[in-house]
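J.: Predicted structure and sequence below. I'll ask about it afterward.
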Amino acid sequence: MRLGCIGDDFTGSSDLANTLTREGMRCVQYVGVPEGRADADVEAGIVALKSRSTPAREAVALSLRALDWLRDQGCSQFLFKYCSTFDSTDDGNIGPVAEALADALGASRVIVCPAFPATGRSVYQGHLFVGDKLLSESGMQNHPLTPMTDPDLRRVLGRQSRGSVGHLPFAVVAQGPDAVRAQLDAEDAKGHRLIVADAVRDEDLRVLGEAAAELPLLTGGSGIALGLPANFRARGELAAEAGPWRGQSGPAAVLSGSCSTATRAQVRDHARSHPVLPLDPDAVMAGRTGAEAVADWLLAQDGVPLAYSSADPADVRAAQERHGVAALAAAFDALFAETARRLVAGGITRLVTAGGETSGAVVEGLGLTELQIGPEIAPGVPAIRAGEALTLALKSGNFGGEDFFVRATSILEGTV
């Protein structure tokens, strides 16, 4: 294994696996910290954790365990992957985890770059944009768990970190890898270990990747990985590409817990021509709606049925006020996990999930350990094989077009 990656949620880890696979690395996504050795032909290993919204101390401990396992596999470089919208709070977890990994690896000059131009995420003058809007005006300010109200990543990261935060401006990145390396040295000389890097194009991410060829640690969204496989390939450390994708026939279903703007539009589009079941939070909390009933309804439908808790931000806040943020999130995680178990037991072979927390609950509920990465469904979302008769699409809330659910099930089947 050459590149060791630690993801703070399951959809983000799949996003990273998608990028590395497209760039020619043999990649496996592991669910939690594995036991034993990885297969000898794995070139990039991604340990997917559910640590984005856990207490910072727990996230650090999990990430360090993952690092230890990846080091044991022989990795020479490490990547901490988080969301391209920098989902976090002032307590973490991006800063604390990045600093803990840097401490363990003795790393300085640690690039911080969540840019992902293919999905509209760019960093300029240290500020994160989603399309043409600042992060704080993109809808992420309404996120139920990690509301992002400050687009200046230097300020956000500074509030989470012990040390000061540096900046690698676009004007330097545009000059190429040598200029980037010189600027990283200059930021290091100022005492900045975590360095926010501007990037607005894929070309910028490839420049950063080339400049980081000898760095032990990088952090960012999946885009920061674009330039890394070429470094390993130039050293003759990569084999041929993996074999073709094998589609999976059989029934499909969709579970959506994301409340992002993109997912709500996908739910509305899907409802025009497919059976949908809205999940009322009051009914779930009161026990009137349970996993058995939800799974039975989905299994009884034709086409691509969808069960969803996705709702407008005002409705989500009202439900959180009635039931508590943590209690409501735990109830839906448990509901989606048990529903997924019942769906697979009932014959579902293609399962699509929307939302990082929902996807994490489903993957854990199904007891999956290794995920094989297939073709791209949408930027940041690959098809995944989870066994001989189960394929998945784990979608981050903000990714995909309005027809994503149908497109995903078609690619999982191998008909697109």
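T.: Sure thing, it's come through.

J.: only C-alpha atoms for contact and neighbour calcs from this point on.
T.: OK.

J.: Grab the longest strand from this structure for me.
T.: Taking DSSP state E as the criterion, the chain has its longest strand at strand 370-378.

J.: Which residues does it contact?
T.: 14, 17-18, 21, 27-31, 245, 382-387, 399-401, 404, 407-408, 411 (C-alpha atoms under 8 Å, 6 or more residues apart in numbering).

J.: And the residue lying closest to L226 once chain neighbours are set aside, how close does it get to R322?
T.: With C-alpha to C-alpha, 6 or more residues apart in numbering as the criterion, L226 has its nearest non-adjacent residue at 5.7 Å, and that residue is R206. Note on R206: its distance to R322, by C-alpha to C-alpha, to the nearest Å, is 47 Å.

J.: So for the two, which residue has more residues nearby?
T.: Between R206 and R322, counting by other C-alpha atoms under 10 Å, R206 is the more crowded of the two (22 against 12).

J.: was I right about the more buried one contacting G227?
T.: Yes. R206 is in contact with G227 according to C-alpha atoms under 8 Å; the separation is 4.1 Å.

J.: Comparison target, given below:
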Amino acid sequence: MIGAIADDVTGGTDAAVAFRRQGLRTAIHFGLPEAVDPGLDAVVIALKTRTIPAADAVAQSLAAADRLRAAGADRLYFKYCSTFDSTAAGNIGPVLDALAALTGADAVVHTPASPEHGRTAYQGHLFVHDQLLSDSPMRDHPLTPMRDANLVRLMDAQSTGRSAAVPHQVVSDGAEAIAAAITKARRDFRYLFPDALTDADLLAVARAVADEPLTGGGAGLAGALARVAAERRGPATGPPPQPPGGRAAVLAGSCSRRTLEQIAHLREAGRPAHRLDALATPDPEALAATALAWYDALDTEAAPLVYASLPPQALAEVQRAHGTERSAQILEAAVARVALGLKERGVTRFVCAGGETSGAIVAALGIGGGLIGAEAARGVPWIHTADGLDVLLKSGNFGDPDLLLTASEPR
């Protein structure tokens, strides 16, 4: 079993679908589970540790590692964001330090590179499409501003072990050359960042480190490790996963450009839609009650949309009125109450847009995790829970413009 520990919910989903895409039987848990099914090929425990105090992140990650190892996971993967989201204090470095000590790993190969998402690493520097990380919009992230693109410097600032890059000329020579470089580097370095410009580079890295007790990074290397595991196991058996049926609803909170496009596409198709207006009603309980009364009055079987998403100018107006943090709290609490009310009314298929929105809905519905099913879009899988709910947790910028529409169609 491959056991993965992710530092946020949607990142965990991203890793889980990377495993499932290669045919591995995969489950995801949101938060620390009481137990892990030992009969699976891969299990992801998605925590929310990216920006909490480092000591808390370490404690939660070690507890997750213990659960995974107890179920038979002999290889651990620490999943973090493909833009290396962290501060000078962590939490990537402190968590990897602790996991390395737990597993006895004397050299940990990890990389945020995910070429299919435009994240590449060259000469130890991380690029976002054609920009250095430090020149990308991540430079001004409110919680984890990334002002340096040098992965070695970033890691050395927050970990106790020294780091080094494995240059692309070594990676391009294949798995044997990478393995030889790792063996040589073990004497002096704990953390190694292999350059990766293509998925083929990541596959070569995965072949070199497939038996290491601890690796990490973005979903790119996770998927490459899954491919190696699938090749060793042999062809998957059974039919491919299918999208679920059941009564559906769409809940959106992301204000990203792509989610706004998807909402517009849904409304243009004639779907009933209700906006949670925090400017007029800054009370989550009242907002949810109004939305559920609207739902009860619908005379159509078409899956409705309840959304808090706003374009930048309108969002700024709400934030000026109530403050940025309070505005988010109001809307997330309202969406959570709406989700719970829809479940009580017989909705079993939830299409959720936005990382924080997804987290609020998962908590409200008491979803501890589930099996990973078919992808509605690249990196956006259905999750089938033990109590009969099917949830789609979409990061803000993921999916084509018609994703919310097609995912919620009658089946």
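T.: Now that the structure is in, tell me what you want to look at. Quick caveat, the model's predicted, so the values are computed rather than measured.

J.: Looks to me like the residue nearest to L226 of structure 1 is in a strand.
T.: No. Counting by DSSP: H, G, I helix; E, B strand; the rest coil, R206 of structure 1 falls outside a strand, being helix.

J.: corresponding residue for it in structure 2?
T.: Alignment note (TM-score structural alignment): R206 of structure 1 maps to L203 of structure 2.

J.: tell me, how many neighbours does A186 of structure 1 end up with?
T.: Counted with other C-alpha under 10 Å, the neighbours of A186 of structure 1 add up to 15.

J.: Now the helix or strand harbouring it: buried residues?
T.: For A186 of structure 1, the enclosing helix or strand under DSSP states H and E is helix 177-189. Using 16 or more other C-alpha atoms under 10 Å as the test for burial, helix 177-189 of structure 1 gives P177, A179, V180, R181, Q183, L184, E187, D188.

J.: quick one: contacts for the residue mapped onto G250 of structure 1 from structure 2?
T.: Counting by TM-score structural alignment, G250 of structure 1 lines up with G246 in structure 2. Residues counted as contacts of G246 of structure 2 (C-alpha under 8 Å, 6+ apart) are V347, T348, R349, P410, R411.

J.: Just the buried subset of those, please.
T.: V347, T348, R349.

J.: Check which element follows the helix or strand harbouring A318 of structure 1 along the chain.
T.: Following DSSP H and E, the helix or strand that holds A318 of structure 1 is helix 313-323. Note on helix 313-323 of structure 1: by DSSP H and E, the next helix or strand toward the C-terminus is helix 325-345.

J.: Quick check: that next one compared with structure 2, mean distance?
T.: Taken over the aligned residues, the distance from helix 325-345 of structure 1 to structure 2 averages 2.8 Å (mean C-alpha distance after the TM-score superposition for structure 1).

J.: Need the residues that contact that helix.
T.: Contacts for helix 325-345 of structure 1 (C-alpha under 8 Å, 6+ apart): 145, 255, 257, 281, 284-285, 290-292, 294-295, 298-299, 319-320, 357-358, 361-366, 390.

J.: cool, stretch 20-33 of structure 2 as well?
T.: Residues from elsewhere that reach stretch 20-33 of structure 2, judged by C-alpha under 8 Å, 6+ apart: 9, 12-13, 16, 19, 40-48, 60, 63-64, 67, 223, 226-227, 230, 236, 367-373.

J.: What residues sit buried inside that stretch?
T.: By 16+ other C-alpha under 10 Å, the buried positions in stretch 20-33 of structure 2 come out as 20-32.

J.: Stretch 273-283 of structure 2 too?
T.: Neighbour-count burial for stretch 273-283 of structure 2 [16+ other C-alpha under 10 Å]: A273, H274, L276, D277, A278, L279, P282, D283.

J.: Compute the first-to-last residue distance for that stretch.
T.: Taking C-alpha to C-alpha, stretch 273-283 of structure 2 runs 20 Å from one end to the other.

J.: Pull the distance from it to the chain's centre.
T.: Chain-centre distance of stretch 273-283 of structure 2: 28 Å, with C-alpha atoms, centre = their mean, to the nearest Å.

J.: returning to that earlier point: PyMOL command to pick out the buried ones of the contacts of helix 325-345 of structure 1?
T.: Buried residues among the contacts of helix 325-345 of structure 1 (16+ other C-alpha under 10 Å), as a PyMOL selection:
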select buried, resi 255+257+281+284+290+291+294+295+298+299+319+320+357+358+361+362+363+364+365+366+390
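
J.: Filter the contacts of helix 325-345 of structure 1 down to just the ones in strands.
T.: L255, L390.

J.: Strands of the stretch 51-200 of structure 1, residue ranges please.
T.: In the stretch 51-200 of structure 1, the strands defined using DSSP state E, counting those that start in this stretch lie at 77-81, 110-113, 121-124, 127-130, 133-134, 165-168, 194-197.

J.: and for the fourth one, what span of structure 2 is it aligned with?
T.: Same thing as strand 127-130 of structure 1. On the basis of TM-score structural alignment, strand 127-130 of structure 1 is assigned to residues 125-128 in structure 2.
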